[in-house]
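Trainee: fold the following.
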Amino acid sequence: MKFEHITLGQRVMFGSGQSAANLAAEVARLDASRVMVIASEFERSMAKTATAQISPALWWDEVIMHVPVEAAERARSAANENDVDLLVCVGGGSTTGLAKAIALTTGIPIVAVPTTYAGSEATNVWGVTEDRTKTTGVDDRVLPVTVVYDADFTRTLPVELSVSSGLNALAHCIDSLWAPGADPINRALALEGARALAIGLAGVVANPKDLAAREQTLHGAYLAAVSFASAGSGLHHKICHVLGGTFNLPHAQTHATVLPCVLAFNAPAVPETAARLAAALGRPAIEGQEAAPAAVEALNALRDTLDAPTALADYGFTAADIPEATQRVLKAVPASNPVTVTDGDITALLTAALNGTTPAPSTPSLT
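Mentor: Take a look at the predicted model:
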C-alpha cells in the first residue's frame, strides 16, 4: 500500500438550532467587522436567523446557478467597494459557489452555513461559467475557513429537492472511489458517507420533519464532500459539469439522474470497491451475485425508495444535444478512470440518462 493523502484544514461546527451562536462566535474569533452576507432572496429568512447575533455590513442576493462570470464580477466589486473582510454564505451550492468566486480573486475568508446537502462548503473546488463552458479549479483560498451546520435549516427543504441534493452528495461519494486522487482514506470516508446518506435520505422521505434523519443526511453530505475534496473530480462530475455549464441543466437533479449510468459503466472494473459500495447502501451482494450488478441494484433500490429523478429529458436535455455533450466530455475524462472511455461509451451513457434507463454493467475495457 502506497499513497499520499491531504486533509484540508477547516473548522466544523455542527449543532441544530445553534447557527446564530456558532456564527457569532466565528465572526468574533476571526475578528471580522465588515461582513458580507450572501443569500438568495429565497434563502433570506434562513440567513436572517443565522446572522441574528451579528451586524452585517452588506447583504447580497444575486445568486445564479452555475455562477456566471458576470455575476461573480459584480459581487467581487461590491465586496471590494464595501471593504468586506469576511464572507458569510447561507444557502445551497450556488450560494457557496458565488462566495468562492469572490474569495478566489480577493482572498476574503468564507464562513459557510449550508442549507442543502450540496457539499461545496467542505471543498477547495471553485467553478464559474462563461460562454456555455463551466470552468473549475482547485485553490485553497476558496475553502471556507469554517462550516456552520444547522440541520434545522434543511427541515424546510422540500422532499424532492432533498432527494436530488442528497443524491448529489452521494455522487461525491461514488466519484471519490475512482477519481484521480482516490486513496484508502477518502474511500473509507466516501463509503461511510454513502451509508449515512442512504439511511438519512430514506428517513427524510418517510418523515420530512425528522430532525435525526436530517442530521444523518447532513453528516453524510459532509463526509461525501471531504472525500471528494481529497479525491477530485471523476468521470461523473466531468459529465455533469458539461451538462450544467453548456446546457444549463439543474445541478442536483443532473447529478441524481446521471449517477446510476456512470456507476453501471465503471463498477465492473472495480469489483471489490463495488461490493463495499453495495454493502454501504444497505444491499450487499447475495451469494453468487457479482459485485457490479449488486452495487447498481443497491443504488437503484435506494433511488426507487426516494422516488429520485430519472431522466435528463425532464430538464430540457435532448437527443440533439448528445453529440456536443459527448465531445466536450471526452476532452475532460480523467486518466484515472478505471474503464477506457470511447465516443460510443459516452453517447450510450448520455442516451441512457436522457431516457431514464440504467444500462446493465458489462465487461469493461480496463485502462
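Trainee: could you use CA atoms for every contact and neighbour count after this?
Mentor: Noted.
Trainee: the stretch 201-350 of the chain: helices as residue ranges?
Mentor: Ranges of helices in the stretch 201-350 of the chain, per DSSP state H, counting those that start in this stretch, are 211-231, 235-247, 251-266, 271-280, 291-306, 322-330, 343-355.
Trainee: looking at those helices, which is closest to residue 195?
Mentor: Using Cα to Cα as the measure, helix 271-280 is the one of these that comes nearest residue 195, at 4.7 Å.
Trainee: so for the closest one, what gets flagged as buried?
Mentor: Neighbour counts using 16 or more other Cα atoms under 10 Å place 271, 273-280 of helix 271-280 among the buried residues.
Trainee: with stretch 180-188 instead?
Mentor: 180-183, 185-188.
Trainee: where's residue 322 relative to residue 312, distance?
Mentor: 11 Å (Cα to Cα, to the nearest Å).
Trainee: quick one, which of the two is more surrounded?
Mentor: Ranked by neighbour count (other Cα atoms under 10 Å), residue 322 and residue 312 place residue 312 first, with 25 against 19.
Trainee: in contact with that one: list those residues for me.
Mentor: Shown in contact with residue 312 (Cα atoms under 8 Å, 6 or more residues apart in numbering): 254, 257, 318, 353-356.
Trainee: the buried residues of stretch 180-188 in strands, which ones?
Mentor: With DSSP state E as the criterion, strands contain none of those.
Trainee: which of these lies closest to residue 46?
Mentor: Minimum distance to residue 46 across the buried residues of stretch 180-188 is 31.7 Å, recorded for residue 186 (Cα to Cα).
Trainee: quick one: contacts for that closest one?
Mentor: So residue 186 contacts 176-177, 226-228, 230-231 (Cα under 8 Å, 6+ apart).
Trainee: could you rerun that using 10 Å?
Mentor: Listed by Cα atoms under 10 Å, 6 or more residues apart in numbering, the contact partners of residue 186 are 5-7, 173, 176-177, 192, 223-231.
Trainee: and these, which of them are buried?
Mentor: Buried by 16+ other Cα under 10 Å: 173, 176-177, 192, 223-231, out of the contacts of residue 186.
Trainee: the structure of the following sequence is requested for comparison with the preceding one:
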Amino acid sequence: MSLSFEHVTLGQRVLFGHGQAGEHLAEEMARLAAGRVMVVAAESETELADRITSGLPVALRWREVRQHVPVDLVERARAAATSHSVDALVSVGGGSTTGLAKAIALTTGLPIVAVPTTYAGSEATNVWGMTEGGVKTTGVDDNVLPASVVYDSALTMSLPAGLTVASGLNALAHCVDSLWAPRADPINRAIALEGARALAHGLPRVVVDAGDVQGRDECLYGAYLAAAAFASAGSGLHHKICHVLGGAFDLPHAETHAVVLPHVLALNEPAVPEAARNLRAALGAGTPDGAAGSPGDGSATASLERLRSSLGAPTALRDFGLQEQDLPDAVERVLPVVPESNPVRVTPERLHRLLRAAWAGETPRSES
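Mentor: Model prediction:
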C-alpha cells in the first residue's frame, strides 16, 4: 500500500552538551541580540539558574512558579515582563517553568530559550496550557515554541530519583501517545519509537547510578525526541486524561502521567498490533539483554510494566491525593475531550474502569 500523509516539523535550534549550558546560553542571547533578559526559574532552581545566566544581560529574575500554570500567576508575570522592557525569556527548570515562559510569550511574542532540568519535553512543543477555576485549557500557537533549547545533562544530576523516574515516564508517555494521536504519521511514529528506546535504555542506568552521564544524556535525547513526536502528532487519550486530572484535582503532573500511562496502553494495545509490536521492541532496551522486546515475550504493556517495576515507578493516583469519590466527576470531564482518533471506543464504563484501576494501583489489563 502506498503512503499518503501530511507531516509538519517545527523549526527550532537544539544545543546539546554536558556542562555547556552557560556557553550555549550566551551564544543564543547574542544571536537573538537580546539586551534585557527575563530569567524564569523557581526558587529551588535559583542557584543553578544564577550560575548559568551570570554572563547574560538580565533585567528581571522571576522565581514564582506553580504547576499547571495558574492564570493569575501568568498575568502578574506578563505585567512584570512589560514593565521591565524585557526582550527575551530564558526558562531554567521543568515543565511548569517552561509552561510559564510559554504563557508569557503567548501574548507578548517574546522569544524563549529553554533550559530543561527534567525530561518534561514542553520545551520542544508549541503547546501551551493554563489553569483557572479547576479547568486546564491548552492550545497550540507558534509564539510559544522556544526559539532554542539548551540541553545539558549536568543540570539534571541533582534531580531526585523519584522525580527522575516520574519525569522520564512522562516523556515516555509522549512517545506512546504519539503512536495513535490525531496527527500520527510514519515520521512522528518513527521519532516516538526511537525516543522510547532511548528512554527505556537511559532511565534504568540513571536509577542505578545517578552520576551516569551517558545515561543522563540518553534520557535528555529521548525526552527531546518524545516531545518532537508529540508536537507533530498531537495530544492523544493519555494526555487528555492527565490534563483533566491535573487541572481539576491539582495532581502532580509527572507522577500522574507515570501512573496513568500503562492503563491507557493496555486499553489501546489490542487495536494497534503493529504499533504495539514496535513499541515492545523499543521498550526491550530497558532490560539487560533486551528480552522485553524478544518474540513471544507478550505485550507492550507487560514490557512497560517490567520497566516501571525496575524503576520503582509510582502506581496509584490515590497516593497523590485523588479520592475515589472524584472518579465519576473525572469521567464526566474527560469524555468530551476524548480524541476521535483513539483506537478503541471510549465509553463511560471503560473510562471509569481505567481511572479506578489507576486510582487503586491495579495491574493494567486489556479488555480484549
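Trainee: TM between them?
Mentor: Aligned and superposed, the two chains score 0.97 in TM-score terms (TM-score structural alignment, normalised by the length of the first structure); 359 aligned residues with a Cα RMSD of 0.8 Å.
Trainee: just the buried residues of helix 271-280 of the first structure now: which is nearest residue 44 of the first structure?
Mentor: Residue 44 of the first structure has its nearest neighbour among the buried residues of helix 271-280 of the first structure in residue 280, at 36.2 Å by Cα to Cα.
Trainee: SS state for the residue nearest the centre of the second structure?
Mentor: Per Cα atoms, centre = their mean, the C-alpha nearest to the average position across the second structure is that of residue 120, at 3.5 Å. Under the three-state scheme (DSSP: H, G, I helix; E, B strand; the rest coil), residue 120 of the second structure adopts coil.
Trainee: quick one: map it onto the first structure.
Mentor: In the first structure, residue 120 of the second structure lines up with residue 118, judged by TM-score structural alignment.
Trainee: show the contacting residues for the residue nearest to that match when sequence neighbours are not counted.
Mentor: Excluding the flanking residues, the one nearest residue 118 of the first structure by Cα to Cα, 6 or more residues apart in numbering is residue 93, at 5.3 Å. By Cα under 10 Å, 6+ apart, the residues touching residue 93 of the first structure are 65-67, 99, 114-121, 165, 251-252.
Trainee: ok, back up a step: need the buried residues of stretch 180-188 of the first structure in TSV with distance to residue 216 of the first structure, can you?
Mentor: TSV is the format used below for those (distance: Cα to Cα, whole Å):
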residue	distance to residue 216 of the first structure
180	28
181	26
182	24
183	24
185	21
186	19
187	19
188	17
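Trainee: kindly indicate which of those lies nearest residue 20 of the first structure.
Mentor: residue 186 (31.1 Å).
Trainee: against residue 299 of the second structure, how distant is the equivalent of the closest one over in the second structure?
Mentor: If you follow residue 186 of the first structure across to the second structure using TM-score structural alignment, you land on residue 188. Here residue 188 of the second structure is placed at a distance of 22 Å from residue 299 of the second structure (Cα to Cα).
Trainee: do the same with residue 273 of the second structure
Mentor: 9 Å.
Trainee: tell me, what's touching these two both at once?
Mentor: Contacts common to residue 273 of the second structure and residue 299, judged by Cα under 10 Å, 6+ apart, are residue 279.
Trainee: wait, a strand at residue 91 of the second structure?
Mentor: Yes - under three-state DSSP, residue 91 of the second structure falls within a strand.
Trainee: which residues touch it?
Mentor: Counting by Cα under 10 Å, 6+ apart, residue 91 of the second structure touches 38-42, 49, 62, 97-102, 112-117, 123, 146, 149.
Trainee: hmm, back to that, tell me the contacts of the residue nearest to the centre of the second structure?
Mentor: Residue 120 of the second structure touches 93-96, 98, 166-172, 174, 220, 223-224, 226-227, 253-254, counting by Cα under 10 Å, 6+ apart.
Trainee: how about the helices of the stretch 201-350 of the first structure in CSV, adding distance to residue 153 of the first structure?
Mentor: Formatted as CSV, the helices of the stretch 201-350 of the first structure follow (distance: least, Cα to Cα, whole Å):
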stretch, distance to residue 153 of the first structure
helix 211-231, 9
helix 235-247, 26
helix 251-266, 18
helix 271-280, 27
helix 291-306, 20
helix 322-330, 35
helix 343-355, 31
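Trainee: how about those helices, which one is nearest residue 138 of the first structure?
Mentor: helix 211-231 (9.1 Å).
Trainee: could you give the residue range in the second structure aligned to the closest one?
Mentor: Aligned by TM-score structural alignment, helix 211-231 of the first structure falls on residues 213-233 of the second structure.
Trainee: leaving out chain neighbours, which residue sits closest to residue 262 of the first structure?
Mentor: Distances taken as Cα to Cα, 6+ apart place residue 236 nearest to residue 262 of the first structure, at 6.1 Å, with adjacent residues excluded.
Trainee: can you check residue 34 of the first structure too?
Mentor: In space, residue 34 of the first structure comes closest to residue 84 once its chain neighbours are excluded; the distance is 4.8 Å by Cα to Cα, 6+ apart.
Trainee: tell me the residue in the second structure aligned with the one you found.
Mentor: Applying TM-score structural alignment, one finds that residue 84 of the first structure aligns to residue 86 in the second structure.
Trainee: contacting residues around that match?
Mentor: Residue 86 of the second structure makes contact with 34-39, 58-60, 78, 80, 108, 110, according to Cα under 10 Å, 6+ apart.
Trainee: check which helix or strand covers residue 196 of the first structure.
Mentor: Element membership of residue 196 of the first structure, judged by DSSP states H and E, is helix 184-206.
Trainee: mean shift of that helix relative to the second structure?
Mentor: Its matched residues in the second structure lie on average 0.4 Å from helix 184-206 of the first structure after superposition (mean Cα distance after the TM-score superposition for the first structure).
Trainee: quick one: map residue 95 of the first structure onto the second structure.
Mentor: Alignment note (TM-score structural alignment): residue 95 of the first structure maps to residue 97 of the second structure.
Trainee: residues near residue 1 of the first structure, how many?
Mentor: The burial count for residue 1 of the first structure: 4, using other Cα under 10 Å.
Trainee: go on, residue 19 of the first structure?
Mentor: When neighbours are defined as other Cα under 10 Å, residue 19 of the first structure has 27 of them.
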